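Student: Generate coordinates for the sequence data below:
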Amino acid sequence: MSKRRGFDIDFPETPDGVYTGGGRKTASDESARPSVPAGTRRGPMAAAISENAEALRDRAEAERAIREENDRLAHDYVRLKRAGLITDLVPIDAVLTTKLTRDRAAGPDPEIEELKASIREVGLSNPIRVEPVGDHFELVQGFRRLSAFRELYAETGDEAYARIPAGLVASGEALVGLYRKMVDENLVRRGISFAEMAQLALSFARDPATDTTDIEEAITLLYASAGRQKRSYIRHFATLLEELGGELRHPEAISRQLGLDLVKRMGDEPGFSAGLKTMLAGQGEVSSDYEVARLTDAVKSAPKATPKPKGSSANAAAKTTLRCTVPAGTVRCAARDGKVELAMERDFSSIDRHRLEAAVAAFMAALDD
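Tutor: A predicted model of the protein is given here:
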């Protein structure tokens, strides 16, 4: 049997004892090498394993840093989205306006041309707000801005108006919260009428998707940011719309004072509401100025004399007046046959209906004692 021959490979000597396949080394290459104890030598396989392990460590570190950055960006995105601070360009055709009843009356908007001119010149400075729902978006705020973009796209065909800047509201927010967002923005907007605010409250109370059926509660919820006096005016206009809403063509044109006068006359004069309905039902399509003029004339007209009911007291003209001081102030009282009037510097319409009912019941019970 032949004898096996063995031989050694004479590796070139390097300062660190690591063979790198030959080649001329530069001073920078040698200075970059980690120091190795004298007399220690590594073969090519050991060097390759060492370099591969180092590369794997570097890659793992880079991946960890990327994951941390992605997690941070994801958390920031969710936080900003919940705050409605994420803005995107969404197609105008993908925005629906069916979830919320809008607080703007239907019909031409006299201010839309000014808004369109501003968008053409400087763009949209205040994005609309939408709630993502499936493959579309539900409008929360910005009905006029969306209408302006749609009109501009229809008029020009410019693709710049085919998509609108929109803040994305987190999905799943309660319906009353979405209504509040819309209402609070419009409370500080000039031009919205008391009739439009009252109509929104009526629609909210009638909406089966809400938990509210009482108009008083609806006004309190929707207009919590408004002052007590303003909510009182909205209640009066809600009464006006409940009485005449189906016959009025331009309720948004009714001024605050005219609306209050109409409601007062309705409460003071039996049959006044019926007379207004008859007058409005036969007017057809008219301008807002014409309708307001007719309502103003009706308020200023002399009250109709009501027939004296049979069996009325012979002392019907007698009247008792008095003043009573209570902790809340001075109450002026006028009592006559079939009528008692209490007057003081206080907004009784802001008091909960159930408390008023209890107070009236206690008042009548005290009279019968």
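
Student: For the rest of this, base every contact and every neighbour count on C-alpha atoms.
Tutor: Fine.

Student: Would you map the strands across the stretch 201-350 of the chain?
Tutor: Under the criterion DSSP state E, counting those that start in this stretch, the stretch 201-350 of the chain contains strands at 319-326, 329-336, 339-343.

Student: Now the second one, please; I'll put the structures next to each other:
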Amino acid sequence: MSKKRRRVFDIDMPEEQEAPRPGGPRISSLEPRRGPMASAVRENADSLRDRAETEQAIRAENDALAHEYVSLRNQGLVLQRVPLGEIRTTKLVRDRKSVGAEDLEDLKTSIAQIGLSNPIQVEAAGDGYELVQGLRRLSAFRALAAENPDGGYGTIPAVVLGQGESLEGLYRRMVDENLVRTDISFAEMAALARSYAESEATAADTTDEAVDALYGSVGKQKRSYIRAFAKLLTVLERHLQHPQAIPRALGLAVRKRIEAEPETLADLQRALVTGGARDAAGELEILKAYVGQGEAAPDPAQDTFPVGNDAPRAGKSPRKARTTFQVHSPRGAAKCTASMGRLELKLDADFTTMDRRKLEAAVQQLLAMLDD
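Tutor: Next comes the predicted model:
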């Protein structure tokens, strides 16, 4: 059987050319290719890094804001709503008498209609707060809360001072605000100065030092008036029921007569004690009678203050001559004061209950005896 031979042909084939890729350059097949999982991991790592950087920036900003808030709060520049039950009024002696319900009606109406325009000021104190400024506003809120428990008056807008300010600084905050009030009286300011001087927690040892410490921002003349009222309260505070109602001129006149005629003080104290319960107008009448009822009270601008300087100013009239003496009678001791154009008799008796004809006859007899 014959074998067929297989013929082999040598054929030269051209080199294969890679087809061009549309839309971009050729990518070398030698570069490593990233799978879908690797790409996802890389993208997630980048996202986590960006998020961490953002959170770090936010934390830094929050820390800066927190430090700024604490600084502003300690300076009393941050407004908060403070529960009424956490506010105490015991640390500072208040510069005004207790607030009566009738004095709050207008303020309560204003708060109910438009809210509190001026927040109170308190100091952080342990588990609560101590009032620095705003006794009337706090009293009005407490009254509104009692009248309307569901009216939203359980908290009050307040500027909260941080702990650490000196007692002297707290007193000055209270006083400086109240100096702009038109209803703050000299007696109230003087009473506060006396309490300040008596406190062991303050540096003032005398009332004069207390006046300078508390009222350093007011004029020298006004401070002299406060000192005069402080001296007046020293001898009359236990006998006065409405010292805050005493006008400046009347208080200065009373103080000057006590200074010039100390023997008349007992009579004034007795008149205030025997007067019993009275309103402010009744008490003022007693004081006016003491300095001369019917005469205009001296003008403070022409008084020689500070108290104790009795020398008349140049160009001013000297003090009017006055004679005082006592006459004893079955009704008691009668205080008599005689001056130019005036004769005054003071006796612990109600002359309005006496027969007018008897009074006229007695006066006529007195004048007839004086003419003789």
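
Student: Just give the TM-score of the two.
Tutor: Counting by TM-score structural alignment, normalised by the length of structure 1, the TM-score of this superposition works out to 0.70. Behind it: 277 aligned residues with a CA RMSD of 2.7 Å.

Student: ok so, going back, need the winner for burial among the strands of the stretch 201-350 of structure 1.
Tutor: When the strands of the stretch 201-350 of structure 1 are scored by mean count of other CA atoms under 10 Å, the highest mean neighbour count falls to strand 329-336 (a mean of 14).

Student: what about the helices in the stretch 101-250 of structure 2?
Tutor: 105-114, 135-147, 167-178, 186-198, 207-214, 220-236, 248-260 (DSSP state H, counting those that start in this stretch).

Student: according to the alignment, the shortest one goes to what range in structure 1?
Tutor: Which is helix 207-214 of structure 2. Aligned by TM-score structural alignment, helix 207-214 of structure 2 falls on residues 215-222 of structure 1.

Student: sorry, back to before: tell me which of the strands of the stretch 201-350 of structure 1 sits nearest to A366 of structure 1.
Tutor: strand 339-343 (14.2 Å; CA to CA).

Student: For the closest one, which outside residues touch it?
Tutor: 331-335 (CA atoms under 8 Å, 6 or more residues apart in numbering).

Student: can you check stretch 96-105 of structure 1 too?
Tutor: Contacts of stretch 96-105 of structure 1 (CA under 8 Å, 6+ apart): 136-140, 143, 178-179, 183, 192, 196-197, 199-200, 203-204, 252.

Student: What is the corresponding segment of structure 2 for it?
Tutor: Under TM-score structural alignment, the match for stretch 96-105 of structure 1 is residues 88-97.

Student: Also stretch 188-198 of structure 1?
Tutor: With TM-score structural alignment as the criterion, stretch 188-198 of structure 1 aligns to 180-190.

Student: Average separation of the match of helix 207-214 of structure 2 from the aligned part of structure 2, please.
Tutor: Taking mean CA distance after the TM-score superposition for structure 1, the mean distance separating stretch 215-222 of structure 1 from the aligned residues in structure 2 is 0.6 Å.

Student: List the buried residues of that stretch.
Tutor: Using 16 or more other CA atoms under 10 Å as the test for burial, stretch 215-222 of structure 1 gives 215-216, 218-222.

Student: could you dump those to CSV with distance to I234 of structure 1?
Tutor: What follows is these, written out as CSV (distance: CA to CA, whole Å):
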residue, distance to I234 of structure 1
I215, 10
E216, 10
A218, 11
I219, 8
T220, 10
L221, 13
L222, 11
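
Student: from the residues you listed, which single one is nearest L295 of structure 1?
Tutor: Set against L295 of structure 1, the nearest of the buried residues of stretch 215-222 of structure 1 by CA to CA is I215 (24.5 Å).
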